[in-house]
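Visitor: Pasting the sequence and the predicted model now:
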Amino acid sequence: MKPTLLTRAVRLATLAAVAAPASVLAGGFSLNEQSASAMGVANAGAAANPENATTVFFNPAGMGQLNGTNISFGAAVLDIDAEAKGGSITSSNQIGQPVSGSRGGDIADPAFLPNAYLTHEISDSIDIGFGIHVPYGLAADYDDDFIGRFFADKTELKAIAFTPAISVNNGKGLSMGLGLNVLYVEGRLTKFLDNSGTLAQAPSGAVPGTPSQGYADIEGDDVAVTFQIGFLYELNDRTQFGLKAQTGTELELKGDATFTNVAVATPAGTPTPPGPGVAVAIDSTEPARVPLAIPESITAGIRHRLTDEFTVLAGATYSRWSRFESLDIYGRDSSKPLTGKNLGGMPGQLTHVPEEWSNTWQFNLGGIWQATPEWALKAGYAWDESPVDKYVTARIPSSDRHWLTLGAQWKSPQSGWTVDAAVGTLLFTDDPKVEDKPYVLTPGGTQPSPRDPNSSYSAEYDLQAWSAAIQISKAF
């Protein structure tokens, strides 16, 4: 990959934000951990509860209910334990022989997710804001001797968003906000390559020392924009409703595909030695692109103060993950040795992995107890639906989950400083069952690969996770 001056600058400016890739195994690759104050109630009613400057993310219309200048900054840690269960794993290579190796270890390292937000009141009816946050992320990394290494090794998606926003209000309880997310996204996909089929089928045998496996490493990045619009309506002094809609977008992660020790048979007319039909190992670096869809979403929320001490919140989010139909890698130069082979089925396609994700719902419910003027205690629950349905792969083993959270908030009435802390646990409803096979894309749709009918990997995964966040806010 040859980064431009712009991408170099963005990388330097956002190094802290993407240093540790985010990990998520439900809700697609969206991240819930954007604010400790909202996380304390599992993001319930966040579109209708503008507590601080984090409303730039949850609903820009909420800026109209903040006075003066407000800042919020913090970070979250998300740790998911994901590992294939012993005794559930089977794997075979291109010639139908068992693949030896380990279960792959815990594939998801802890992720550090920073955020910072600012709002400023321009006039009684106009507010502006800005946010920097990590809305999407995904990471999985297997041990090198993983038994399913011909289907997955490393999977990384790192994203950071720069979010300017503006809101207007009519002074009668109705606010509207507009914002955009400027997304910088990096991706990396690696896996080991099975040479057994080529070595076994080469008419003239193989050059001595040709390795039984190679390696593929694909990296790319892109910049894209999504838009958001929000509404907030104050029904009375105790109840208000919020709504936020966000557009989707299509990314084209462009970079290089680096192949090492890939076994190929020499074509007819090759001089002797090695002569035609001999299996040899080649290295090749080929320009590549990976299309990636970011879904549209719509979020609704309600906040209701039962008493001066107790507040209840509820919300729901619908995301159109059906945009993510497949994970494809395309070469951008058909003269390159592997791009020209159309390994993924269609012209220039190197790999085709069907995904066919489903649209999802997330439902949230939470409560706040204002125990003293300084201290508030929070609790929340969310049902988070997984979009992974028909094809469950080693790169993204996933299932539906319950999200249980607790939070505490301390606020100084004199200084305006506020500190929020929250912890959460993720309870997955099922142990996902991975069934990986090679596929190709044809004009008629996804089909099992005719070149490789024997390769497979299957396993059942055990998933556990927890998260924690802290946030500091100040009103000036």
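Guide: Thanks, I have the structure now.

Visitor: all contacts plus neighbour counts: C-alpha atoms, from now on.
Guide: OK.

Visitor: The chain: helices as residue ranges?
Guide: Secondary structure of the chain, counting by DSSP state H: helices at 5-13, 15-18, 36-39, 55-58, 196-201.

Visitor: now these as TSV including mean neighbour count and distance to Glu252?
Guide: Formatted as TSV, the helices of the chain follow (neighbours: other C-alpha atoms under 10 Å; distance: least, C-alpha to C-alpha, whole Å):
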stretch	mean neighbour count	distance to Glu252
helix 5-13	12	14
helix 15-18	17	19
helix 36-39	30	32
helix 55-58	28	24
helix 196-201	18	32
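
Visitor: Turn those helices into JSON lines, including distance to Gly179.
Guide: Below are these laid out as JSON lines (distance: least, C-alpha to C-alpha, whole Å):
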{"stretch": "helix 5-13", "distance to Gly179": "20"}
{"stretch": "helix 15-18", "distance to Gly179": "21"}
{"stretch": "helix 36-39", "distance to Gly179": "19"}
{"stretch": "helix 55-58", "distance to Gly179": "8"}
{"stretch": "helix 196-201", "distance to Gly179": "52"}
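
Visitor: let's bring in a second model and compare:
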Amino acid sequence: PTVSYRFNEQWGVGLGITYNRVDGELHRQVPVAVGQAANGAPIVTEVDSRVEGDDDAWGYNLGVIYQPVPETTFGLTYRSKVDFNLDGSFSASSPVLDQLGIGTVTDTAALDLTTPETVNFSITQQMSDNLKLMFGASWARWSRFDQILVTGTEREEITNEQQNYSNAWAFSTGGEYQLTPELALRAGVALDFTPTQDTTRSVRIPSDDRRIFSLGAGWSPTPDLTLDFAYSYLTERSTQVDQTKTDSFTVAGQQTPPITSTYSAGYKNEAHGFGAQLTYRF
């Protein structure tokens, strides 16, 4: 929920709180050496490794609007970072572990995750009685997302994957046409530059620069009430992921020999988004 107050014809402010919840799973096939063949080569099996966890946390939004003339509006919004401390469980299983009498390996799991704060700036220009154009720029402090580090009670590191995100910008432009006094139609496009680095981009989040195309509408059945709806199509630039990872595994208190594996693949991502908003004016 967000509450806004207009001081006069030029200035208005807003304040809101957000309730955020994360409920996720990390899943990976981990190569494990469980013995040696007669020629000395390691006998390798894959262990199905899963980490599950959840947490909820609070954040807040701050905003200000400045309207120097009736046709022009400037907006500035700050969305806070959100700190999550996920707690959950770790399990690893495979038929080979069952055959060795070890069974499923379990542990607790903990992950600290901070989603970035963002700053958004916008300009809205009323071109005519029915048409307005908008421009926006957004900055996100993605450098907070430096690693995925999952720890357990018996294992100092269950997962340690470096991400090394950098701060990123996004730019958008669009328009709104007031078709009738009650109905407004909207369209826009955005460029969202990736915070990922070529050297540390991983299969966990194989993303690259994004283009987002949006359509929307606002319906005001009464002067004080507005319902907004939006649809967005997101497409990402094709990207390449090349990873080399060395794994060892703790089984019955013993560390298995390290196994190095390589992975290479191309990715092309897309997504569809839907949004709705209710505004009531006091």
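Guide: That came through fine. Note that the coordinates shown come from a computational prediction; the quantities given were computed from them, not determined experimentally.

Visitor: Of the helices of the first structure, which is nearest Leu463 of the first structure?
Guide: Among the helices of the first structure, helix 36-39 comes nearest to Leu463 of the first structure, with 20.8 Å by C-alpha to C-alpha.

Visitor: Mind telling me what Ser138 of the second structure corresponds to in the first structure?
Guide: Residue pairing (TM-score structural alignment): Ser138 of the second structure is matched to Thr317 of the first structure.

Visitor: any idea how far Val223 of the first structure is from its match?
Guide: Plainly put, Thr317 of the first structure is 25 Å away from Val223 of the first structure if you go by C-alpha to C-alpha, to the nearest Å.

Visitor: Can you give me the neighbour number for the residue nearest to Gly59 of the second structure when sequence neighbours are not counted?
Guide: Nearest residue to Gly59 of the second structure in three dimensions, chain neighbours excluded: Thr18, at 5.0 Å (C-alpha to C-alpha, 6 or more residues apart in numbering). Thr18 of the second structure has 15 neighbouring residues, counting by other C-alpha atoms under 10 Å.

Visitor: what do we get in the first structure for Thr18 of the second structure?
Guide: Structural alignment places Thr18 of the second structure opposite Asn181 in the first structure (criterion: TM-score structural alignment).

Visitor: Tell me who's in contact with that match.
Guide: Taking C-alpha atoms under 8 Å, 6 or more residues apart in numbering, we find Asn181 of the first structure in contact with Ala161, Phe162, Thr163, Pro164, Val225, Thr226, Phe227, Gln228.

Visitor: do that again at 7 Å, thanks
Guide: Ala161, Phe162, Thr163, Val225, Thr226, Phe227 (C-alpha atoms under 7 Å, 6 or more residues apart in numbering).

Visitor: Please apply the same query to Thr317 of the first structure.
Guide: Residues in contact with Thr317 of the first structure (C-alpha under 7 Å, 6+ apart) are Ser297, Ile298, Thr299, Ala300, Trp361, Gln362, Phe363.

Visitor: Quick one: residues contacting the third one.
Guide: With contacts defined as C-alpha under 7 Å, 6+ apart, the neighbours of Thr299 of the first structure are Leu243, Lys244, Ala245, Ala316, Thr317, Tyr318.

Visitor: That one -> the second structure?
Guide: Aligned by TM-score structural alignment, Thr299 of the first structure pairs with Asn120 of the second structure.

Visitor: Not counting its neighbours along the chain, what's nearest that match?
Guide: Nearest residue to Asn120 of the second structure, sequence neighbours excluded (C-alpha to C-alpha, 6+ apart): Ser138, at 4.4 Å.

Visitor: Trace Phe84 of the second structure over to the first structure, please.
Guide: That one, Phe84 of the second structure, aligns with Leu251 by TM-score structural alignment.

Visitor: looking at it, that match is touching Pro291, isn't it?
Guide: Yes. Using C-alpha atoms under 7 Å, Leu251 of the first structure is in contact with Pro291, at 5.7 Å.

Visitor: coming back round to it: how about CSV for the contacts of Thr317 of the first structure, with distance to Ile218 of the first structure added?
Guide: What follows is those, written out as CSV (distance: C-alpha to C-alpha, whole Å):
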residue, distance to Ile218 of the first structure
Ser297, 29
Ile298, 33
Thr299, 34
Ala300, 38
Trp361, 32
Gln362, 32
Phe363, 36
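
Visitor: Next step: those restricted to strands.
Guide: Among the contacts of Thr317 of the first structure, the ones falling in strands (DSSP state E) are Ser297, Ile298, Thr299, Ala300, Trp361, Gln362, Phe363.

Visitor: Looking at those, which one is closest to Val10 of the first structure?
Guide: Of these, the one sitting nearest to Val10 of the first structure (C-alpha to C-alpha) turns out to be Ser297, at 26.3 Å.

Visitor: Identify the residues contacting the residue lying closest to that closest one once chain neighbours are set aside.
Guide: Nearest residue to Ser297 of the first structure, sequence neighbours excluded (C-alpha to C-alpha, 6+ apart): Ser319, at 4.3 Å. For Ser319 of the first structure, the contact set (C-alpha under 7 Å, 6+ apart) comprises Pro295, Glu296, Ser297, Ile298, Asn359, Thr360, Trp361.

Visitor: do you know which of the helices of the first structure lies nearest Ala75 of the first structure?
Guide: helix 36-39 (7.8 Å).

Visitor: sorry, back to before: show me the subset of the contacts of Thr299 of the first structure that the second structure keeps too.
Guide: Retained in the second structure: Leu243, Lys244, Ala245, Ala316, Thr317, Tyr318, out of the contacts of Thr299 of the first structure (criterion both residues aligned by TM-score structural alignment, their matches' C-alpha atoms under 7 Å).
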